[in-house]
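Q: Predicted model and sequence follow; I will ask about them next.
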Amino acid sequence: MPEPAMPVTPSKDAPSTDFRYPLRWRVMDALNFMLDKFWPARMSPYTGWALIMPALLLVGLLVLGLFKMADSSLHTLDRSTFMQSEAYTLENYQTVMDSATYARVALRSVYAAGLTVFFTLLLALPYAYIMVRTTSSLVRKALLVILFLPFFIGQVVRAYGLLIILGTTGVANNALGLVGIEPIRLLFNFPAVVFGLVQYMLPFAVLMLAPALTAIPRETETAASSLGANWVQSFRHVVLPMAKPGLIGAGLVVGTLALTDFAMPAMLGGGSQDFIANAIYDQFFRTADQGLGAALALLLVVLGSLFVGVVIAIFGAGTLGMGAKK
């Protein structure tokens, strides 16, 4: 007779067969089942369109708002009733074109945007380069923390901080007083507005330049050095040309944001350095002239579009072109 089989005792090292299906997997299976019922496989060719529908809806609302604004700009304000007239007219646009004040405001806005782009990129490029190229993780983390801290503080709060720093009795003038320099008026002028805009736009520019610089292989700089180029020559002839897409993309973002800014001119300009956005606010909320305010808003849209169009026509779209060829 064969001997009875002995029971096998599982070894402590053997893998356990007691597998329990995790709850999160069950939830994912249920969601997947519901998605299959709601969006069957035959609808898969339209999945991409379904995903961008919320973005298209937002863009559609923006376009609708622009059409309504264009319609409002063709009606003048009746001063006797403070209601918009029923007749269509180009009087608001004529007022904007004939006004030396609005021409000065528009030129100031464009000039400040150009200076902001120049100084912001001048400061952001070395900051992003050091952050990307440093071999110390501690330095990189510190630079990232310093970069992201301003995003936790609103623009208005940062402008108030600059008011405290640049005031007559502020930190800057107190430091100048230590070396015997009399207090200087650092606020409520054009340089103060540009300084505030550069300080506000710097993190945006760094964040857009960092990926462009990361994409530049270190070996290219090493090869330039091996061929006799010093660091300045390598940076000028190798890094800058290869970082051009990032510079263009950052310049476009900084320029459009600076051109349409409201808080910095209002707070650091003291009412004497208004941009177009400030003039729009005055017409909508102070004089209640919605037609003239709408005309100014469309003027701002045109100026911003011209700025972007000229830059793209001359330099290309940079990183905003998503790899498209000319």
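A: Sure, I can see it.
Q: contacts, neighbours, all on C-alpha from now
A: Fine.
Q: ranges for the helices of the stretch 101-250 of the chain?
A: 137-148, 155-166, 171-177, 190-214, 218-226, 231-234, 240-242, 244-259 (DSSP state H, counting those that start in this stretch).
Q: and Asp78, how many residues sit next to it?
A: Other residues near Asp78 number 12, with proximity taken as other CA atoms under 10 Å.
Q: Next one for the comparison:
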Amino acid sequence: MPETPADFRYPLRWRLMDGIEALADRIWPRRLAPWTGWLLITPALLLVGLLVLGLIQIADSSLRTLDTATFLPSEDWSLANFEKALASRVYLTVAWRSLLGAALTTFLTLALAFPYAYALVRTRRPWVRKALLITLFLPFFIGQVVRAYGWLIILGNSGMVNEALSLVGVAPMRLLFNYPAVIFGMVQYMLPFAVLLMVPALAAIPAETETAAGSLGANWLRTTWHVVLPMAKPGLIGAGLVVATLSLTDFAVPAMLGGGSQDFIANAIYDQFFRTADQGLGSALALMLVAAGSVLVGLVFLVFGAGTLSMGGRR
């Protein structure tokens, strides 16, 4: 080993790190090293345990009907709440609206997020990449409710869009409190999440692969369809799964941009808990929502394989 220079000084940060390591060795000796992994995931296990306990409580409430005379839950269990939810035309309409909204939001979000993520990864100009990153992260500094209020101001009857249309002789249009407004707001909210999930998958694709496809006669469209999209499948699936589940359970955007006429299932659950005080029916709807999300995730894993989300899908 080379000799240490005479004027070498042991940096203070190294001394601090040695002290922390010695303290950690006293608190958690090396003989306990095989249990280190379990120690690190203990907080996650506790969180999952709390969620399971919450689901058990919700399941118990869902089996108890509301006594309208005393406004107390029944002592006996029954499936009346589930039968009421499945037999009600209102809740079936809300469920269909939620599923359709999640599907439309996922499709439109992925269609917009892919070219954005591709430009972010492939651009060679640093200032363009910085501008795209700033534009991408800026919405995270603004809450979902604040953004929804912003769209209320922009798309209202006297908002900026209708004011601009009036300048060219177009009569004011109703741009809010309808289904397209809800889908628009959800796509705008989900877009940054989808881009962030797709960027790693696209960054893992070597640019030389596209160059090779072009040298073999493929144009940009065929290269994108036959080369880039298949190789970016893990990012697309992961982004689509996150967007679909978040859209299916969204509450704020349908409530604010829908104006009460375009409620999703989360809004119906809120109404049962806090407006009609029917916790049993609200719990039943919540369990049905959890079941729908679980089935969606299960179908994705069944069709594409769970490894696909970790860049190691089926061949």
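A: Nice, thanks for sending it over. Since the structure is predicted, the reported quantities are computational estimates derived from the model, not experimental observations.
Q: how long is stretch 319-326 of structure 1 from one end to the other?
A: Stretch 319-326 of structure 1 has an end-to-end distance of 13 Å (criterion: CA to CA, to the nearest Å).
Q: for stretch 306-326 of structure 1, same thing?
A: Terminal-residue distance, stretch 306-326 of structure 1 (CA to CA): 19 Å.
Q: Show me what counts as buried in it.
A: Phe307, Val308, Val311, Ile312, Gly316, Ala317, Gly318, Thr319, Leu320 (16 or more other CA atoms under 10 Å).
Q: Same question for stretch 99-115 of structure 1.
A: Neighbour-count burial for stretch 99-115 of structure 1 flags Tyr102, Val105, Ala106, Arg108, Ser109, Val110, Ala112, Ala113, Gly114, Leu115 (criterion: 16+ other CA under 10 Å).
Q: Residue in structure 2 paired with the third one?
A: For Ala106 of structure 1, the aligned residue in structure 2 is Ala95 (criterion: TM-score structural alignment).
Q: out of everything not next to it in sequence, what's closest to that match?
A: Ile265 (5.9 Å; CA to CA, 6 or more residues apart in numbering).
Q: Which residue in structure 1 aligns with the one you found?
A: Using TM-score structural alignment, Ile265 of structure 2 lines up with Ile276 in structure 1.
Q: OK, contacts around that match?
A: Contact criterion CA atoms under 8 Å, 6 or more residues apart in numbering gives Tyr102, Val105, Ala106, Ser109, Thr260, Leu296, Ala297, Leu300 as the residues in contact with Ile276 of structure 1.
Q: Check Leu268 of structure 1 too.
A: Ala159, Leu163, Leu187, Phe188, Asn189, Ala192, Val193, Gly196.
Q: if we go to 7 Å?
A: Leu268 of structure 1 sits next to Leu187, Phe188, Ala192, Val193 when contact means CA atoms under 7 Å, 6 or more residues apart in numbering.
Q: ok, the aligned residue in structure 2 for the first one - how many residues close by?
A: Superposed on structure 2 with TM-score structural alignment, Leu187 of structure 1 falls opposite Leu176. Neighbour count of Leu176 of structure 2, defined by other CA under 10 Å: 19.
Q: which bit of structure 1 covers stretch 23-36 of structure 2?
A: With TM-score structural alignment as the criterion, stretch 23-36 of structure 2 aligns to 34-47.
Q: how distant is stretch 135-148 of structure 1 from the center of its chain?
A: Computed by CA atoms, centre = their mean, to the nearest Å, the chain-centroid distance of stretch 135-148 of structure 1 equals 21 Å.
Q: Show where it falls in structure 2, residue numbers please.
A: Going by TM-score structural alignment: stretch 135-148 of structure 1 matches residues 124-137.
Q: cool, stretch 162-176 of structure 1 as well?
A: Going by TM-score structural alignment: stretch 162-176 of structure 1 matches residues 151-165.
Q: Can you give me the buried ones in the matching stretch?
A: Buried-residue list, stretch 151-165 of structure 2, by 16+ other CA under 10 Å: Trp151, Leu152, Ile154, Leu155, Gly156, Asn157, Val161, Asn162, Glu163.
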